[in-house]
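Asks: Build me a model from this:
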Amino acid sequence: MPPRPGDALAAVAVGVVSAAGSVGAARHGNPAHPLDAAAFVLLAVGSAALLWRRVAPVTVLAVTLAAALAYLLRGYGIGPVFLPVVVAFLTAAPRLPRWPMYALPPIGYVLFLWGVPWATGREYPPVSAAVGVAAWLLTLVAVAEVIRQRREAIRARRQRARERARVAEEERLRRASEERLDIARELHDVLAHSLSMINVQSGVALELLDSRPEQAGVALASIKEASRDALVQVHAMLQSLRRGAETPPLTPPPSITDLDRLVARARDAGIEVATTVSGDTRPLPTAADLAAARIVQESLTNVARHSTQTAARVSVRYRSDAVEVQVDDDGPAHAPPGSGAGGGSGIAGMTERARALGGSLAAGPRPDGGFRVLARIPLSDTGSGAS
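Replies: This next block holds a predicted model:
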């Protein structure tokens, strides 16, 4: 990997300062050995190694230490020969474990202040110089720790940002999945209810076309109205999908508070629907109102599809914290009620609607015969206003 431009600039700057400082120290000091070509080669090696300090920090630190040690062992004097070592240490220490890195300054302290004079026969440094170097090394370790903490804070912020992005993406996918399920349920409820009533009315019309044409005409008129309403509702859904959720519906959604209007189409199809309402009738939260209305519609659709009976009873009970919807017919059923033709999703869709609002739905044969759908939907204002 080629060196970064910033690392190249830093290496050149350190090399210039090291060379100029060493020349100045040699002129004003009393080195055991005057500067020669080997001295400048060692200074250049220590500075040039900084080109790869980010790629191989440990190796670069070892090279700069070796160059500085060789420089002192040859007796060239002190000077700024340790500047490449400082830069290499501040690069490596924040990236590597604390224990081996922070052990290097004490080891180097003993090696350079007493080991080198012992090996070269030079005088040992005075106590004041030893204390000053120790304080300088402590400052160096503190700076390395500050850099480490800053790097860890930046890494933690980036990790949190990635986690927030991941959670946001999961939430977006979850909402998209829920929206697809909502659309599928709405389409199923609208089309299944309308088409089932059209199917019943068309059968009535065919049977009465010759013997009682006037009643066949009524059935055909109901077919026309049901198909028109279904087209309008599907068109409203498609417009909402194209323009966004803020687009107002073209037709008002069905409401459990208008029970006679809700069961009118089933009555037009020839099903005798008896309705009872108990409790304190009042406007419901939009989501609960729509779910209760769709459950009634789907239950009556199942009566038209699967039951041998032409009568059903719809009961709505308003509780203080919930609304209960019960639909009964006296069956027996031709096929599993709510399973839909060919294994559809009638009961599954009703159950999903109830559970999505924290409610419950039970559907199955009654002990005395017939079939019952019983749903309980909590009246929560979360995310919905009153209808």
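Asks: Please make it C-alpha for all contacts and neighbour counts, starting now.
Replies: Will do.
Asks: Strands along this protein, start to end?
Replies: For the chain, the strands defined by DSSP state E occupy 272-279, 311-318, 322-329, 360-365, 371-378.
Asks: Quick one: list the elements packing against the shortest one.
Replies: Judged by 3 or more C-alpha pairs under 8 Å, 6 or more residues apart in numbering; DSSP states H and E, the packing partners of strand 360-365 are helix 346-356, strand 371-378.
Asks: Pull out the buried residues from it.
Replies: Across strand 360-365, burial judged by 16 or more other C-alpha atoms under 10 Å covers 360-361, 363, 365.
Asks: What angle do strand 322-329 and that strand make with each other?
Replies: Strand 360-365 and strand 322-329 meet at an angle of 10 degrees, taking axes from the mean of the first three to the mean of the last three C-alpha atoms, to 10 degrees as the criterion.
Asks: relative orientation of strand 360-365 and helix 346-356 in degrees?
Replies: 160 degrees.
Asks: Strand 360-365 to strand 371-378, inter-axis angle?
Replies: Using the same axes, to 10 degrees, strand 360-365 lies at 170 degrees relative to strand 371-378.
Asks: Second chain to compare with the first, below:
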Amino acid sequence: MSRRIVKVLAVDLPLAVFLGCIAISTTYATTRMGWPPAHGDWPSHPFSPEPVVLPLVCAGVLAACVGTAVRRLRQRIALAVTVSGATVALAGGGMLGPILLMVLLVLFSVALVHPLRAWAPLSLLFVPLLLAPRLGEPYFGLLDGRLLAGATFGLGLLCAAVALGAVARTRREGARSAREQELHRYAYEERLRIAREVHDVVGHSLSVISMQAGVALHVLDRRPDRIGPSLEAIRTTSRDALEELRGTLAVFRDPAAVPDRAPLPGLDRLSDLVSALAAAGRSAEVTVEGEPVRLPAAVDHTAYRIVQEALTNVVRHAGGSAAEVVLEYRQAGIGVMVTDSGPILPAEPPDEGNGLAGMRERALAVGGTFEAGPRTGGGFAVRAWLPVDRSRQ
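Replies: The predicted structure follows:
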């Protein structure tokens, strides 16, 4: 027996036994007291059957108890058994209250799990249930207005149980759908984040390797002594890129198996980017404005990746021009600007490729702004503002 079944029965079985004992004991007590009186001695009550057949009541209550106990395990079977048992118990003269409560509990459990169309045929069982208390009267008491009033009241309770179950089911399904959408959104954002990381790592590293390989080919015959440093730079860049790429992609294999991943790179590694460009014969000047402060990890990593991608674009598209990196530290955040002295470009905004789109997405992800475009005097400029919420630090 599964743990869920044990937990369900541990709650529902005692509840069913309790309600069954109340139903039988109240019926037995009223029988011992001479309830109901002989026909004609007092006005007949629409919920008081006569005469009382205690064995029949006990059999019906027992069946209703079984259905109540399994109402969360086999909903439709529980409904059929409970309603049938309740009908037998009421036909035998059982008291309506506890028996009706068991029916309402089971009906709520069915509506909580299944839509109405899934158990609509079982609703026919409620017809004899409503008529059972008046089996001894002509035409089942249909000519008695009090029966109609009592049947209307009982039908209203049954409809209320169905409505409550349907509302609870709708809310639960809505919450489950919201959770699934949240998981899908998280998975999409995680894939997008990893795609940006892979693009930045691979793009920058391949650009540096390509520059170093070009330098090695250029000095192959004239300056053989320059080949060694270029090859060493290629090896170092490729090794670092492979390590960072391996750590980024490890989450696809087993997220729980990589708890000791290296921290995300930040602006403290900016000197490595500049050194790699300088080793390949490209210059990059870094200017820091304001007092450097410790940035949140997300903002620090975003600033680093924007600078990295911007320098990669300088290498790819700006020929041999120099680059300038400006970091502007302010109390409210940090400004990042990367410019180059390349040729004059058309004034219209450039088509955003993966690089510019990735930088914009990174800036927006931390609540910042991003813009990029040609400079008036020639070259290209990338500007980003990344805010910092000091109240959370």
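Asks: so what number do they get for TM-score?
Replies: Once superposed, the chains reach a TM-score of 0.65 (TM-score structural alignment, normalised by the length of the first structure), with 292 aligned residues with a C-alpha RMSD of 3.9 Å.
Asks: just to revisit the earlier point, most packed of the helices and strands packed on strand 360-365 of the first structure?
Replies: Sort these by mean neighbour count, taking mean count of other C-alpha atoms under 10 Å, and strand 371-378 sits at the top with a mean of 22.
Asks: how big's the offset between that one and the second structure?
Replies: Average distance, strand 371-378 of the first structure versus aligned residues of the second structure after superposition (mean C-alpha distance after the TM-score superposition for the first structure): 0.7 Å.
Asks: Of the strands of the first structure, which is nearest residue 157 of the first structure?
Replies: Set against residue 157 of the first structure and scored by C-alpha to C-alpha, these come closest in strand 371-378, at 41.1 Å.
Asks: now that closest one: which residue numbers in the second structure?
Replies: Strand 371-378 of the first structure corresponds to residues 380-387 of the second structure when matched by TM-score structural alignment.
Asks: Next: stretch 191-207 of the first structure.
Replies: The aligned range for stretch 191-207 of the first structure is 202-218, by TM-score structural alignment.
Asks: Quick check: residue 78 of the second structure touching residue 106?
Replies: Yes. Residue 78 of the second structure lies in contact with residue 106 (C-alpha atoms under 8 Å); the separation is 6.8 Å.
Asks: In terms of neighbours, single out the busier of the two.
Replies: residue 106 (30 against 26; other C-alpha atoms under 10 Å).
Asks: what lines up against the more buried one once you look at the first structure?
Replies: Per TM-score structural alignment, residue 106 of the second structure is not aligned with anything.
Asks: Show the contacting residues for residue 106 of the second structure.
Replies: 67-68, 71, 75, 78-79, 82 (C-alpha atoms under 8 Å, 6 or more residues apart in numbering).
Asks: Same check on residue 311 of the second structure?
Replies: Residue 311 of the second structure touches 323, 338, counting by C-alpha under 8 Å, 6+ apart.
Asks: Ok, the one 5 residues further on next?
Replies: Shown in contact with residue 316 of the second structure (C-alpha under 8 Å, 6+ apart): residue 207.
Asks: circling back: take the contacts of residue 106 of the second structure and write them to a markdown table, including distance to residue 184 of the second structure.
Replies: Listed next are the contacts of residue 106 of the second structure as a markdown table, based on distance: C-alpha to C-alpha, whole Å:
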| residue | distance to residue 184 of the second structure |
| --- | --- |
| 67 | 39 |
| 68 | 38 |
| 71 | 33 |
| 75 | 31 |
| 78 | 36 |
| 79 | 37 |
| 82 | 41 |
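Asks: Which one of the residues you listed is nearest to residue 179 of the second structure?
Replies: residue 75 (25.4 Å).
Asks: what span of the second structure lines up against stretch 151-164 of the first structure?
Replies: The aligned range for stretch 151-164 of the first structure is 162-175, by TM-score structural alignment.
Asks: list the buried ones in the matching stretch?
Replies: 162-166, 168-169.
Asks: again with stretch 278-289 of the second structure
Replies: Per 16+ other C-alpha under 10 Å, stretch 278-289 of the second structure contains these buried residues: 279-280, 282-284.
Asks: Kindly reformat those as JSON lines containing distance to residue 18 of the second structure.
Replies: As requested, those are arranged in JSON lines below (distance: C-alpha to C-alpha, whole Å):
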{"residue": "279", "distance to residue 18 of the second structure": "84"}
{"residue": "280", "distance to residue 18 of the second structure": "85"}
{"residue": "282", "distance to residue 18 of the second structure": "85"}
{"residue": "283", "distance to residue 18 of the second structure": "85"}
{"residue": "284", "distance to residue 18 of the second structure": "82"}
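Asks: Return the member of the residues you listed nearest to residue 113 of the second structure.
Replies: Using C-alpha to C-alpha, those come closest to residue 113 of the second structure at residue 284, 65.3 Å.
Asks: Just to check, that closest one is in contact with residue 323?
Replies: Yes. Applying C-alpha under 8 Å, one finds residue 284 of the second structure in contact with residue 323, separated by 4.6 Å.
Asks: now the helices: where do they sit in the stretch 1-150 of the second structure?
Replies: Ranges of helices in the stretch 1-150 of the second structure, per DSSP state H, counting those that start in this stretch, are 3-32, 54-69, 75-91, 96-113, 116-119, 126-131, 145-218.
Asks: Please identify the most buried of those.
Replies: Most buried among the helices of the stretch 1-150 of the second structure, given mean count of other C-alpha under 10 Å as the contact rule, is helix 75-91, at a mean of 26.
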